[in-house]
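**Student:** pasted the sequence and its predicted model underneath.
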Amino acid sequence: MQDVHERLLACLPRLRRYARALTGDSASADDLVQDTVERGWSRIGQWRPDADLRAWLFSIMHNLHIDQLRRSPPPASHLDDGDLPTNPSTTQLDLRDLERALQLLPPAQREVLLLVGLEEMRYEDVAATLDIPLGTVMSRLSRARENLRRLMAGEPAAATSLKVVK
């Protein structure tokens, strides 16, 4: 049990990073990480020792985040001139633009992009984590990269034109 505890603790930095990118708010991210670890620890018997603990925890986090989004609309944030740095460096501006662009991506695209790009997960692991087909991972990632490129260039994101087929 000690080994599992240590492995879970080793996942915390990546869980925090992913939660921060998902929520865009450090307080909400900390709450999401806490809920994820609590749920994971209480259900550790459901985790298979031959499976990737990180992917299993990310699945829990993903499901908790989706549940939270369904329960409440995202909070509106108001900026005031005091919130902006008076002389930000180019790097700070680029990072702020990237964070803003990530938040403008549809959640499904953002999740896949973050898991592949930031967390360096294999496509197969992302598919298992999000419980979607491998082809869906690849198409969402492609659309996310294109939309992110467009947003960073100051262009509008491409509209998705998916049709519901019965």
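**Tutor:** Happy to help now that I have it.
**Student:** C-alpha from now on. contacts and neighbour counts both.
**Tutor:** Noted.
**Student:** where is the longest helix in this protein?
**Tutor:** Counting residues, the longest helix found in the chain (DSSP state H) is helix 2-23.
**Student:** next SSE downstream of that one?
**Tutor:** helix 26-42 (DSSP states H and E).
**Student:** next structured bit after that following helix?
**Tutor:** Taking DSSP H and E as the definition, the helix or strand that follows helix 26-42 towards the C-terminus is helix 53-71.
**Student:** and that next one, what's buried?
**Tutor:** 53-65 (16 or more other CA atoms under 10 Å).
**Student:** that older thread, give the buried residues for the longest helix of the chain.
**Tutor:** Residues of helix 2-23 classed as buried under the neighbour-count rule (16+ other CA under 10 Å) are 8, 11-12, 15-23.
**Student:** second structure for comparison follows:
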Amino acid sequence: MTRLWRYGLLLSRQRHVAEDLVQATCVRALERAGQFVPGTRMDRWLLSILHSIWLNEVRSRRVRQGQGLVDADSQLSVDGESVAQTHVLAAQVIRRVDALPEAQRETVYLAYVEGLSYREVAEVLQVPIGTVMSRLAAARVKLAEYPPLHTVPNPFTGERR
């Protein structure tokens, strides 16, 4: 559940929406339990369901606003910064990753935070594996453009960590 909630929060940027996404994911998984293939990873299946629900929500929101069908990738970009972090280096990394386009950010999250393989990420996002590799490569290039991370001096020794 924690992994689903983190992914829902990454997509929506709002706690209450993330909670709703997790609940909807659980309901849909129970309704479609017969579609789960024994021997496969349930977490990947649940992440895929959550992703699908989110895309449907983005599309329906656009329709309700009278803007018709739109490319979901263009609507997944959300401005804003995540909650303040206690560790300076972690906060810097999070800000840099957060500045990536949504498709890259989502792919980086699934591959590097959740530890899914490229193939698993492709299945969750319902894109070709080449698209996953391309998004990760583009994200690495973008992240490499930043100057080195700033370290914080240890208040006791003065050394940088």
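**Tutor:** Arrived safely, thanks for sending. Note that the structure is a prediction, hence the values are computed from the model and not measured.
**Student:** re the thing from before, between the longest helix of the first structure and helix 26-42, how big is the angle?
**Tutor:** Put simply, helix 2-23 of the first structure runs at 150 degrees to helix 26-42, going by axes from the mean of the first three to the mean of the last three CA atoms, to 10 degrees.
**Student:** host element of the residue nearest to the spatial centre of the second structure?
**Tutor:** Of all residues in the second structure, the one closest to the mean position by CA atoms, centre = their mean is Glu106, 3.4 Å from it. Assigning secondary structure by DSSP H and E places Glu106 of the second structure in helix 102-108.
**Student:** so where in the first structure does that helix end up aligned?
**Tutor:** Aligned using TM-score structural alignment, helix 102-108 of the second structure spans residues 107-113 in the first structure.
**Student:** other residues contacting the matching stretch?
**Tutor:** Contacts to stretch 107-113 of the first structure, defined as CA atoms under 8 Å, 6 or more residues apart in numbering, come from residues 22, 102-103, 126, 137, 140-141, 143-145.
**Student:** next, the mean deviation of that stretch compared to the second structure.
**Tutor:** For stretch 107-113 of the first structure, the mean deviation from the second structure after alignment is 1.3 Å (mean CA distance after the TM-score superposition for the first structure).
**Student:** show me which positions of that stretch end up buried.
**Tutor:** Applying 16+ other CA under 10 Å to stretch 107-113 of the first structure flags 109-113 as buried.
**Student:** got a markdown table for these, with distance to Trp47 of the first structure too?
**Tutor:** As requested, these are exported to a markdown table (distance: CA to CA, whole Å):
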| residue | distance to Trp47 of the first structure |
| --- | --- |
| Gln109 | 27 |
| Arg110 | 26 |
| Glu111 | 22 |
| Val112 | 22 |
| Leu113 | 25 |
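**Student:** and those residues, which is closest to Arg43 of the first structure?
**Tutor:** For Arg43 of the first structure, the closest of those turns out to be Glu111, at 23.4 Å, with distances computed as CA to CA.
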